[in-house]
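A.B. asks: structural data only, the sequence is not supplied:
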């Protein structure tokens, strides 16, 4: 195994880096941000380029682009075992679709022009998560070049992750029968808290979102004439929102949104809190004297991963200040987004939220709930003992430290699809996404040092898959 470090480092300084640079140059935006994606062809080109790159390195491998009517394509690959390895296959997943450009890139940087600066590759899609395909295949190629036996390696890379992965379950059903029973599911679109070890994501929250509209009039009226008589839609909205969450603490008041305390993860939470300390409280640019909702690191971790939270994403019915006039507005609408912890049934939670908002409405106003979306959170099953041991050993060798567990507050609804498709396969949930990566924002970047080390860890774990199946 000594040679793989040298091989991987050379790849990330050469052919792998160049491939990822070429990917950055493609404005392969998600279909939501590029409605003419079929005509423009960037998503298709992204998977075609990736398939071509893979075929050049694995002539015996199968790289197939799958299409379904009305859906963006996916790339499926299958690399035969080498060196007589008889173990279960390794499986990898990621995505090639990207967030839009956004404004505010630093001088000399941009979304579609790859730039290496201070050990980072800048450009849209580097860390979220174009790197993952090239890292996974670089890890496998390093084993082959070093003459190290490895099992079969399979994967599926989609192009619709940034808008909810519509069709992924169907594509998985198409591809899964030929993939067998993977030794692990390498989901490489997740986060880190530092760059000094491998991070494994244990859980992610689910989501309940919808538009809430309050109507009190069919047409606006003069506030000087009707003010004091006609109820304000804003006042009604405020009263309804106070039923959902406590404005003083931010805590959600709907019991159905809360799980039982995750006692089985308590040791991991405490270890994470001890490692991160106050950094978990101070990584945001608070305005003025704004204070966080928690000052204890453990409470902060739980509040952002195992507690529900309500955010207000958008509003309508409110004119801009410079356009305001002396009117009582007919309506106020807000887009609400609840982050719902794992182990909570989000359908049941939404029904409780709906009842809370539509029962005994203040002033008898008309309440409308629309554009409803909900999906459950995810709590990964325990790792197989061999996988836990292998990950810790690889992390110690490469980073000098064992792996750490983290708990995410965001949502990736597709994980349940993998769990249903491969019910006996453990999850290796990892990635490169930290605060400095700036995913979805200007100056998205990838730490080349960290991804090089993570690639070596992946190679070592693949090679450690037990022979002969379980």
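C.D. replies: Done, it's in. What you are looking at is a predicted structure, and each value in this text was computed from that prediction instead of being measured. Numbers count the residues shown, from 1 in each chain.

A.B. asks: only C-alpha atoms for contact and neighbour calcs from this point on.
C.D. replies: Fine.

A.B. asks: confirm for me that residue 43 is in contact with residue 159.
C.D. replies: Yes: taking C-alpha atoms under 8 Å as the definition, residue 43 is a contact partner of residue 159 at 6.6 Å.

A.B. asks: quick one: common contacting residues for the two?
C.D. replies: 30, 72-73, 96-97 (C-alpha atoms under 8 Å, 6 or more residues apart in numbering).

A.B. asks: those residues: which two are farthest apart?
C.D. replies: 30 and 73 (11.5 Å; C-alpha to C-alpha).

A.B. asks: what's the overlap in contacts for these two?
C.D. replies: 43, 159.

A.B. asks: just give the nearest non-adjacent residue to residue 398, would you?
C.D. replies: Excluding its sequence neighbours, the residue lying closest to residue 398 (C-alpha to C-alpha, 6 or more residues apart in numbering) is residue 453, at 6.3 Å.

A.B. asks: and the host helix or strand of the one you found, what's buried?
C.D. replies: Here residue 453 sits within helix 448-463, counting by DSSP states H and E. When burial is assessed from 16 or more other C-alpha atoms under 10 Å, helix 448-463 yields the following buried residues: 448, 450-463.

A.B. asks: for stretch 47-62, same thing?
C.D. replies: Buried residues in stretch 47-62 (16+ other C-alpha under 10 Å): 47-48, 50-51, 53-55, 58, 61.

A.B. asks: what are the contacting residues of that stretch?
C.D. replies: Taking C-alpha under 8 Å, 6+ apart as the rule, stretch 47-62 contacts 19, 63-65, 73-80, 96, 133, 137, 141.

A.B. asks: let's bring in a second one:
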């Protein structure tokens, strides 16, 4: 593995291809169903799904399958499958997870910023959903592309992008059950939806301790 070449490849991919997609994604007010009771009629969730589906299908990954799975009465889910590229990986599967729904607008934005107004300042992109969690599908496929660009083998990959995480992921268990046979038995699950302390290293969250709420007086 040539780390420098991978770094350059990913930098170019993000700057020239992925950031423009995230800019368009930020403009879509696809709030999670808990914050938009009329999400079906408004159509914003469908716009976000279409944006990600179209981009994914345009990627030059041999054998990549992209599908929008729809269970009646539930938010849609993007299901992507990439075959293994090396016999040494055997029947192993890596599951990558993300979500495309967003938190509501909230307050506290600077005068020249807003939840649905993408603003790029230096290497930082402002707007709702870019980091939580719109980047997940782009980051997942970019990582696979980087490996394949160097001819490095990888295991079979399954990518799940749900659309109600900010509402408690109440649709996700139904989709996991529905797709269980197609998902298989992953040996590694990568959840691309956490924080980091800086942008110079890869940070891995291995567990979360829960959340406590209260009012202080």
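C.D. replies: Yes, it's here. These figures come from a predicted structure and were not determined experimentally.

A.B. asks: next, the TM-score between them, please.
C.D. replies: For this chain pair, the superposition-based TM-score is 0.89 by TM-score structural alignment, normalised by the length of structure 2; 212 aligned residues with a C-alpha RMSD of 1.9 Å.

A.B. asks: Three-state assignment for residue 84 of structure 1, please.
C.D. replies: Secondary structure for residue 84 of structure 1, judged by DSSP: H, G, I helix; E, B strand; the rest coil, is coil.

A.B. asks: sorry, back to before: quick check, nearest of the buried residues of stretch 47-62 of structure 1 to residue 242 of structure 1?
C.D. replies: The closest of these, once distances to residue 242 of structure 1 are taken by C-alpha to C-alpha, is residue 47, at 47.2 Å.

A.B. asks: what's that closest one aligned with over in structure 2?
C.D. replies: Applying TM-score structural alignment, one finds that residue 47 of structure 1 aligns to residue 49 in structure 2.

A.B. asks: mean per-residue distance, whatever helix or strand that match lives in versus structure 1.
C.D. replies: Residue 49 of structure 2 belongs to helix 44-57 when assigned by DSSP H and E. By mean C-alpha distance after the TM-score superposition for structure 1, the fitted helix 44-57 of structure 2 averages 1.3 Å away from its aligned residues in structure 1.

A.B. asks: any idea which helix or strand comes after that helix?
C.D. replies: strand 65-69.

A.B. asks: Provide the aligned range in structure 1 for that next one.
C.D. replies: Using TM-score structural alignment, strand 65-69 of structure 2 lines up with residues 62-66 of structure 1.

A.B. asks: and the matching stretch, how far from the chain's centre?
C.D. replies: 24 Å (C-alpha atoms, centre = their mean, to the nearest Å).

A.B. asks: that one vs structure 2, average offset?
C.D. replies: Relative to structure 2, stretch 62-66 of structure 1 is 1.1 Å off (mean C-alpha distance after the TM-score superposition for structure 1).

A.B. asks: so the residue nearest the centre of structure 2: helix, strand or coil?
C.D. replies: In structure 2, the residue lying closest to the centroid (C-alpha atoms, centre = their mean) is residue 136, at 2.2 Å. Assigned with three-state DSSP, residue 136 of structure 2 falls in the helix class.

A.B. asks: contacting residues around the residue mapped onto it from structure 1?
C.D. replies: Under the alignment (TM-score structural alignment), residue 136 of structure 2 maps onto residue 132 of structure 1. Contacts for residue 132 of structure 1 (C-alpha under 8 Å, 6+ apart) come out as 93-94, 188-189, 431.

A.B. asks: and residue 132 of structure 1, how far is that from residue 190 of structure 1?
C.D. replies: 10 Å (C-alpha to C-alpha, to the nearest Å).

A.B. asks: pull up the overlap in contacts between the two.
C.D. replies: In contact with both residue 132 of structure 1 and residue 190: residue 431, using C-alpha under 8 Å, 6+ apart.

A.B. asks: and residue 110 of structure 2, how far from residue 127 of structure 2?
C.D. replies: 11 Å.

A.B. asks: looking at the two, which one has more neighbours?
C.D. replies: residue 127 (22 against 7; other C-alpha atoms under 10 Å).

A.B. asks: contacts only, for the more buried one.
C.D. replies: Counted by C-alpha under 8 Å, 6+ apart, residue 127 of structure 2 has contacts 26, 113-119.

A.B. asks: that one maps to what in structure 1?
C.D. replies: For residue 127 of structure 2, the aligned residue in structure 1 is residue 123 (criterion: TM-score structural alignment).

A.B. asks: hang on, isn't residue 89 of structure 2 packed against residue 155?
C.D. replies: Yes: applying C-alpha under 8 Å as the test, residue 89 of structure 2 and residue 155 come out as touching, 5.2 Å apart.

A.B. asks: max pairwise distance over the contacts of residue 127 of structure 2: which two?
C.D. replies: Top of the distance list for the contacts of residue 127 of structure 2 (C-alpha to C-alpha): 26 and 113, 11.9 Å.

A.B. asks: which one's more surrounded, these two?
C.D. replies: Taking other C-alpha under 10 Å, residue 26 of structure 2 and residue 113 do not tie; residue 26 has more neighbours (25 against 13).

A.B. asks: measure the more buried one to residue 1 of structure 2 for me?
C.D. replies: From residue 26 of structure 2 to residue 1 of structure 2 the distance is 34 Å (C-alpha to C-alpha).

A.B. asks: residue 50 of structure 2 now?
C.D. replies: 34 Å.

A.B. asks: then residue 128 of structure 2?
C.D. replies: Residue 128 of structure 2 is 35 Å from residue 1 of structure 2, by C-alpha to C-alpha.

A.B. asks: which of the two has more neighbours?
C.D. replies: It is residue 128, of residue 128 of structure 2 and residue 1, that has more neighbours when counted by other C-alpha under 10 Å, with 26 against 9.
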